[in-house]
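1. When you get a sec, could you give me coordinates for this:
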Amino acid sequence: MHTLIAGPQQHTYLVARPGARRGVQLRAARYDELAAADAADALVPEWLVDAARKTWALDLAGRPVHGTVVVRARTRLNYSRATWELNKGCNFNCAMCYLAQRTFEGLPWSEKARLIDMFCEAGVLWLQFTGGEPTIDRDLLEAYAYAYERGMLLEILTNGSRLHRDDVLGTLMRMRPHKVTVSLYGASEEAADSLTRTRGSFRLVMKGLEAARAAGLPVEITLIITKHNEHEADAMRGIAREYADQFSEYGSISPTYDGQPDPLAAQSPCFLGGNTVFQGCPAGHTFFHVGPFGLATMCKIGRENPIDLMTTGVAGLLGLQALRHLPGLPPAGEGVPDREGTTGELLPTS
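-> Below you'll find the model as predicted:
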């Protein structure tokens, strides 16, 4: 199984390690050298041996590029990120959910595999599995493994209720995710189960967090703060500090993506606002979202003008880039600066 991923990202090239937060930037000549070494079954070049040792404490000396590094091909689309809603089904029934209907349906496995190939062809390096609840999808683990093998950094956005399962945990330990983001709905059974409208949900989430911590997985926690749990905000922060590498707070509840206002009833007035400063929007430029049946949109909330990738193939994404130039849409974010050999936090590119 590979150790590193190398490929183009915007105006530069990156080398990444699954499960690690740091990466290395390359210039085109270094990328071309690595691609040639991969094709020739040559050894990892000395400059990458040195970079891997400094960045991740890895010893790649004497190892072949092929099998050690997944060298991603150049692509004309050059997307960086995508989110994939495997299905809309969920084992919770959260009061603030932005999905109007949460049905258990989606593509068959053969089409999911074809969609993963399209993510690769589009240039996607960071792929987030979401839902609904992705861990209840019957094809999640197979899809995760295939996307990992194709050379993507993977995130699972989950309610955490099935992280303790041997099959889920075993897969994530063998093929480390870039991160697992767990939503926390309260600091007690009373508050959390009230928000999720699911008895026992808090116990399952905590069981999942315990298992993820024991396995050493990179976990981030999102605190979902509503009227149901606002009195427990400090206690929720305490749980997040105990179980996660990082955490964030989400209190600005949205209507359903088709405009129904029902989730807004859960909004806590005390936690409105507080969002980060707007720094540009990558939707349609370097990011896209795909729903359960392969419909691509610029983001997971704004789902107008979907493109059926299962009909158009990856070329359909050119239509998203055209839509980004419609009046009224926010500007794109900045790309990755081109600095040869630099290392730093490997975060999704705007």
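2. Could you use CA atoms for every contact and neighbour count after this?
-> Noted.
3. Surely residue 37 and residue 46 touch.
-> No - assessed by CA atoms under 8 Å, residue 37 is found out of contact with residue 46, at 11.7 Å.
4. In terms of neighbours, single out the busier of those two.
-> Neighbour totals were compared for residue 37 and residue 46, and residue 37 leads with 18 against 12 (other CA atoms under 10 Å).
5. pretty sure that one is in a helix, no?
-> Yes - Residue 37 forms part of a helix when assessed by DSSP: H, G, I helix; E, B strand; the rest coil.
6. Tell me the spacing between it and residue 51.
-> 17 Å (CA to CA, to the nearest Å).
7. Stretch 296-304 spans what distance, first to last residue?
-> First-to-last residue span, stretch 296-304, CA to CA: 10 Å.
8. Pull out the buried positions in that stretch.
-> For stretch 296-304, a neighbour-count test (16 or more other CA atoms under 10 Å) marks 296-301, 303 as buried.
9. same thing with stretch 101-108?
-> 102, 104, 106-107.
10. Other residues contacting that stretch?
-> 86-90, 132, 292-294 (CA atoms under 8 Å, 6 or more residues apart in numbering).
11. do stretch 296-306 as well
-> Applying CA under 8 Å, 6+ apart, the external contacts of stretch 296-306 come out as 83, 257, 283-284, 287-290, 295, 307-309, 317, 320, 324.
12. Please produce TSV containing the buried residues of stretch 101-108, extended by distance to residue 19 and secondary structure.
-> Compiled in TSV, the buried residues of stretch 101-108 are given as follows (distance: CA to CA, whole Å; DSSP: H, G, I helix; E, B strand; the rest coil):
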residue	distance to residue 19	secondary structure
102	30	coil
104	30	coil
106	28	coil
107	28	coil
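13. And this one, please, so the two structures can be compared:
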Amino acid sequence: MHAVIASPQEQKYVVVRPGARAGMQIPSTHYRELADAVGAALSVPPWLVEAAQRAWGLNLASERSDRAVLVRPVTALAYSRATWEINLGCNFNCEHCYLELRPFDGLSLTQKLDMLAMLRDAGVLWLQITGGEPLIDPHFSDAYRHAYGMGMLIEILTNGSRLHQHVELLAEMPPHKVTISLYGATADTFESLTRTRGAFKNTIRGLDAAREAGLPIEITIIITKHSAHEVDQMRALAEQYTSTYDEFSNISPTYTGGPDPLAAQAPGYLDKSAVFTGCPAGHTFFHVDPHGRATMCKIGREHPINLMTEGLDGLTRLPEIADAQMLRTGGCSGCALSATCRVCRPLAKAYQAAKAPLNTYCQHGN
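-> Next comes the predicted model:
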């Protein structure tokens, strides 16, 4: 199995290592040299031997290029990232979930593998596998192995409750990172939001197994009305497993405009600091749902492109579809404060459909 991956990355070329954060940008001449060396089963070029030792402590001096390096080809489509809902089914029933319905259905295994090959051929290097809960999908392991073998850097977005069942695979084929949601610091708090008995115990079991296996863990602390009183304890708990954690407190409606998740918002924890400055959704990355339908992102799901029937040709329409969804229409038409708006247009549309109070997403509510 490959130790490093050489890949086009939009207008650049990079060399990356599965499971490692550090990477390197290389000139096109080095990329072509690597491709030639792999094709001829030559030794790893000296410049990569030195760079790999410096970046990762990896010794490639005695390795053949075709065994150590996976060279991904230049593709006609310059997408570099994608998110994939492998399934919407979930073993938690979280109050704040942005998915209104969570049916357990989707593509067959053969279709999943075909769809992943399309993502590779679209240029996708960075793949986030999400759900629902991805680790309860019966095809997760096979799909993960397939994506890894094609040279994708994989992030798994999970509640962690089934992580202990997959650590052997993930230690063998390291993900770029495993991002685990933390909903509380105690079982009572955690399960008041997830509405699932045993959720806290199983997530901690997953975190323990991931730490023991040396997996690259990130934690997202979810702050809601249920957990706001435990924020300091949640931070301390996260720090037992990783130095890298984020905090999320802006609860949104469902992507179809359902208002129910907004009830989980913690008073006083609405973060208004980030100004929306644009997004390359639909241009350099895209989202795929469990049925193989591609959209600009998980929120902007209008006019989906069915990859299973249209193939990669359908993605050529995605930039235009994305641009149309970013236009400030409806209640945002002609807004004089748009230059300092904090939400994108698809998300604002979901808030408007949910009849959310203006102060939860719009400057006009202040």
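14. Of the buried residues of stretch 101-108 of the first structure, just say which sits nearest to residue 185 of the first structure.
-> Residue 185 of the first structure lies nearest to residue 102 out of these, by CA to CA, at 18.5 Å.
15. on that earlier part again, mind checking which of the buried residues of stretch 296-304 of the first structure land in strands?
-> Assigned to strands by DSSP state E, the following of those qualify: 296-297.
16. Please enumerate the strands of the second structure.
-> Taking DSSP E as the test, the strands found in the second structure are 4-9, 12-16, 23-26, 69-71, 81-85, 126-130, 153-158, 177-182, 217-222, 245-248, 285-288, 293-295, 305-306.
17. The alignment partner in the second structure of residue 194 of the first structure: how many residues sit nearby?
-> Under the alignment (TM-score structural alignment), residue 194 of the first structure pairs with residue 192 of the second structure. Using other CA under 10 Å, residue 192 of the second structure is surrounded by 18 other residues.
18. Surely residue 192 of the second structure touches residue 226?
-> Yes - counting by CA under 8 Å, residue 192 of the second structure does reach residue 226; the two are 6.7 Å apart.
19. okay, which residue is most central for the second structure?
-> The second structure has residue 128 as the residue nearest its centroid, 3.2 Å off, counting by CA atoms, centre = their mean.
20. So it is in contact with residue 116, correct?
-> No - taking contacts as CA under 8 Å, residue 128 of the second structure lies outside contact range of residue 116: 11.8 Å.
21. quick one: what's aligned to residue 183 of the second structure in the first structure?
-> Checking TM-score structural alignment: residue 183 of the second structure goes with residue 185.
22. for residue 237 of the second structure, that is, sorry about that
-> Checking TM-score structural alignment: residue 237 of the second structure goes with residue 239.
23. can you tell me how far the residue nearest to residue 87 of the first structure when sequence neighbours are not counted sits from residue 266 of the first structure?
-> Of all residues not flanking residue 87 of the first structure in the chain, residue 292 sits nearest, at 4.8 Å (CA to CA, 6 or more residues apart in numbering). Separation of residue 292 of the first structure from residue 266 of the first structure (CA to CA): 26 Å.
24. now residue 308 of the first structure
-> For residue 308 of the first structure, the distance to residue 266 of the first structure - CA to CA - is 33 Å.
25. okay, the two: which has more neighbours?
-> A direct count of neighbours by other CA under 10 Å for residue 308 of the first structure and residue 266 places residue 266 higher, at 21 against 18.
26. Let me see the contact set for the corresponding residue of the second structure for the more buried one.
-> Aligned counterpart of residue 266 of the first structure in the second structure: residue 264 (TM-score structural alignment). Shown in contact with residue 264 of the second structure (CA under 8 Å, 6+ apart): 95-96, 224-226, 251.
27. Including distance to residue 123 of the second structure and neighbour count, could the residues you listed go into CSV?
-> Shown next, in CSV, are the contacts of residue 264 of the second structure (distance: CA to CA, whole Å; neighbours: other CA atoms under 10 Å):
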residue, distance to residue 123 of the second structure, neighbour count
95, 36, 16
96, 33, 22
224, 37, 28
225, 41, 17
226, 41, 19
251, 32, 22
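28. Run those residues past the first structure and keep the common ones.
-> Contacts conserved in the first structure for the contacts of residue 264 of the second structure, counting by both residues aligned by TM-score structural alignment, their matches' CA atoms under 8 Å: 95-96, 224-226, 251.
29. what do we get in the second structure for residue 288 of the first structure?
-> Under the alignment by TM-score structural alignment, residue 288 of the first structure pairs with residue 286 in the second structure.
30. Quick check, that match in contact with residue 82.
-> Yes - using CA under 8 Å, residue 286 of the second structure is in contact with residue 82, at 4.9 Å.
31. ok now do residue 166 of the second structure, which residues does it touch?
-> So residue 166 of the second structure contacts 135, 141 (CA under 8 Å, 6+ apart).
32. Distance from the chain centre to stretch 130-141 of the second structure, please.
-> Offset of stretch 130-141 of the second structure from its chain centre (CA atoms, centre = their mean, to the nearest Å): 13 Å.
33. now stretch 37-45 of the second structure
-> 33 Å.
34. Can you give me the end-to-end span of that stretch?
-> First residue to last in stretch 37-45 of the second structure (CA to CA) measures 8 Å.
35. Buried residues in it, which are they?
-> For stretch 37-45 of the second structure, burial by neighbour count (16+ other CA under 10 Å) applies to 37-38, 43-45.
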